[in-house]
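# Sequence and predicted structure are below.
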Amino acid sequence: MPLDTHGAAPGLAAPTLRRQALAILCVNDAGEKAAATRRMRQAADAMAAQAIGIGIEESLHAGLPLPGRPLLPELVPPQRVERRRSIHTPAGRCALIHALAHIEFNAINLALDAIWRFAGMPVAFYLDWLRVADEEALHFTLLAQHLATLGARYGDFPAHNSLWEMADKTAGDVLARMALVPRTLEARGLDASPPVRAKLAAAGDHEAAAIIDVILRDEVGHVAIGNHWYRWLCAARGLDPVATYAELAERYQAPRLRPPFNLAARRAAGFAEDELAWLDAQAGQ
């Protein structure tokens, strides 16, 4: 019987948090996925943490291709994504807001995937990624609503799939996932957000600039969660975090990060000084 993302399947006990996350990950409609994710967090918050049925040791298997996504936007290789137009034009501003919305839609999927895919982690791991999923759903909703005020909607522009492609690569190892999604790809947002915000404000789109403020504030916390669980896993496996990150980045062909880096935000998100020094050294090569 299919799971009801509003609650329990008819006649059955409430599905575990991990089962709910998998069910929502399979939802195709972007708006419904965001809304269902927010309902899941609200339901969890209404209960004491110990009362939440997480299903930590459950063996789960996806019965559908992941992630669920709408027919549009068309997914194309990154080099085929149209070059950004001037954001001082309505079309250029729509294209930028759409690109940001696509990132946040993928971020919902990534957080949901972390919840359902990786069994055997501490309870706090699942609650942390539930918080991330909820906040990414809020970000997507804010951007999609703002895009509508500009006369466009999510799906109107082509987009690329690089974020989910890294999720696929790291599906077999939670350590690699923590290293290369929140600490690498999502951390790039810490660097990119201030200049994007400045451009939007300069173009007179103060509503979009305010949304970027919300996103940057929350993304510091999301990257901090990735840092925490990456270090927790390194400690559990007896691994050096800096050397292990370098090895994982090479093995999984993670994109090389380019300056300028938002060092204040990265420090706030928990990057250690030796990690920032390694990042700076790699950027200089």
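Arrived safely, thanks for sending.
# From now on I want contacts and neighbour counts done on CA atoms only, so please keep to that.
Will do.
# shouldn't Ile87 be in contact with Leu96?
Yes: under the contact definition of Cα atoms under 8 Å, Ile87 touches Leu96, with a separation of 7.3 Å.
# ok, for Ala44, nearest residue in space, not its chain neighbours?
Ile52 (6.6 Å; Cα to Cα, 6 or more residues apart in numbering).
# Quick test: name the residue nearest the centre of this structure.
Ala107 (2.4 Å; Cα atoms, centre = their mean).
# host element of that one?
Using DSSP states H and E, Ala107 maps to helix 90-117.
# do Gly55 as well
Using DSSP H and E, no helix or strand contains Gly55.
# ok, now Ala208?
Using DSSP H and E, Ala208 maps to helix 206-237.
# list the helices and strands that helix packs on?
helix 123-149, helix 174-180, helix 188-202, helix 241-251, helix 263-268 (3 or more Cα pairs under 8 Å, 6 or more residues apart in numbering; DSSP states H and E).
# Any chance of JSON lines for those helices, columns mean neighbour count and distance to Ala48?
Formatted as JSON lines, the helices and strands packed on helix 206-237 follow (neighbours: other Cα atoms under 10 Å; distance: least, Cα to Cα, whole Å):
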{"stretch": "helix 123-149", "mean neighbour count": "21", "distance to Ala48": "12"}
{"stretch": "helix 174-180", "mean neighbour count": "23", "distance to Ala48": "26"}
{"stretch": "helix 188-202", "mean neighbour count": "17", "distance to Ala48": "32"}
{"stretch": "helix 241-251", "mean neighbour count": "15", "distance to Ala48": "33"}
{"stretch": "helix 263-268", "mean neighbour count": "16", "distance to Ala48": "29"}
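# Second structure follows, compare the two:
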Amino acid sequence: MQAPTTVPLAPCQPGREFLPVCAACARRWTLHALCLELPGTEVDSTHALQARVVEGEGARIDPRGSPTVVEGALLPGRSKRPPLIAPLEVPHRSLFTPEGLAALVHFICHIELNAIKQIAKAIRIF
């Protein structure tokens, strides 16, 4: 049996050094993916986790422990939020315009991102 490799992932707390994460521990991978703030790094981390699971390296969950977040770190899955705009202040866009189509795609992307985060939370917890 091959020893698990370590892969550097972004830390939960900005300004911290990268932490090595055991590739065989899906809980740690998902915890770090949930703690990332930038959407691009969240996507990269999720793709890396998917690749590990497909290769059979990240499918095992270590039942001996639960990973913890560094004190003062962001809550997993809770990135900084942009200011909310009241629904009446959002301009109405037709789906037949480029702006309206872009708004629809943006909305669907939010739904998909939330679904991915829910799956990652379930992996981390269970």
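Cool, the structure landed. Nothing here was measured: the structure is a model prediction, and the numbers come from that model.
# got the angle for the helix holding Ala107 of the first structure vs helix 188-202?
Angle of helix 90-117 of the first structure versus helix 188-202, following axes from the mean of the first three to the mean of the last three Cα atoms, to 10 degrees, is 150 degrees.
# Columns distance to His6 of the first structure on top of the helices and strands packed on helix 206-237 of the first structure, output as TSV?
As requested, those are exported to TSV (distance: least, Cα to Cα, whole Å):
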stretch	distance to His6 of the first structure
helix 123-149	15
helix 174-180	28
helix 188-202	31
helix 241-251	38
helix 263-268	35
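# what about those, which gets the closest to Ile115 of the first structure?
Proximity to Ile115 of the first structure, assessed across these by Cα to Cα, is greatest for helix 123-149 (5.4 Å).
# Where does the closest one end up in the second structure?
Aligned using TM-score structural alignment, helix 123-149 of the first structure spans no residues in the second structure.
# Gly55 of the first structure and Gly63 of the first structure: what is the separation?
Applying Cα to Cα, to the nearest Å, the value for Gly55 of the first structure to Gly63 of the first structure is 18 Å.
# So if I had to pick from those two, which one is more boxed in?
Between Gly55 of the first structure and Gly63, counted using other Cα atoms under 10 Å, the more crowded position is Gly55 (18 against 9).
# The more buried one pairs with which position in the second structure?
Counting by TM-score structural alignment, the partner of Gly55 of the first structure is Asp62.
# can you pull the contacts of its match?
Taking Cα atoms under 8 Å, 6 or more residues apart in numbering, we find Asp62 of the second structure in contact with Ala24, Cys25, Ala26, Arg27.
# please redo it, this time with the cut-off set to 10 Å
Counting by Cα atoms under 10 Å, 6 or more residues apart in numbering, Asp62 of the second structure makes contact with Ala24, Cys25, Ala26, Arg27, Arg28.
# So which of the residues you listed is the closest to Ala48 of the second structure?
Once Cα to Cα is applied, the member of the contacts of Asp62 of the second structure that ends up nearest Ala48 of the second structure is Ala26, at 11.1 Å.
# How many neighbouring residues does that closest one have?
Number of residues near Ala26 of the second structure (other Cα under 10 Å) recorded here: 22.
# surely it meets Ile123?
Yes: with contact defined as Cα atoms under 10 Å, Ala26 of the second structure and Ile123 form a contacting pair (7.1 Å).
# between the two, what contacts are shared?
Contacts common to Ala26 of the second structure and Ile123, judged by Cα under 10 Å, 6+ apart, are Ile61.
# And the strands in the second structure?
6-9, 19-22 (DSSP state E).
# name the helices or strands packed onto the first one?
Contact partners of strand 6-9 of the second structure among helices and strands, from 3 or more Cα pairs under 10 Å, 6 or more residues apart in numbering; DSSP states H and E: strand 19-22, helix 26-35, helix 39-55.
# Let me know which of the ones you listed is tucked in deepest.
Each of those was scored by mean neighbour count; the highest is helix 26-35, a mean of 24, by mean count of other Cα atoms under 10 Å.
# helices or strands up against it?
strand 6-9, strand 19-22, helix 39-55, helix 98-125.
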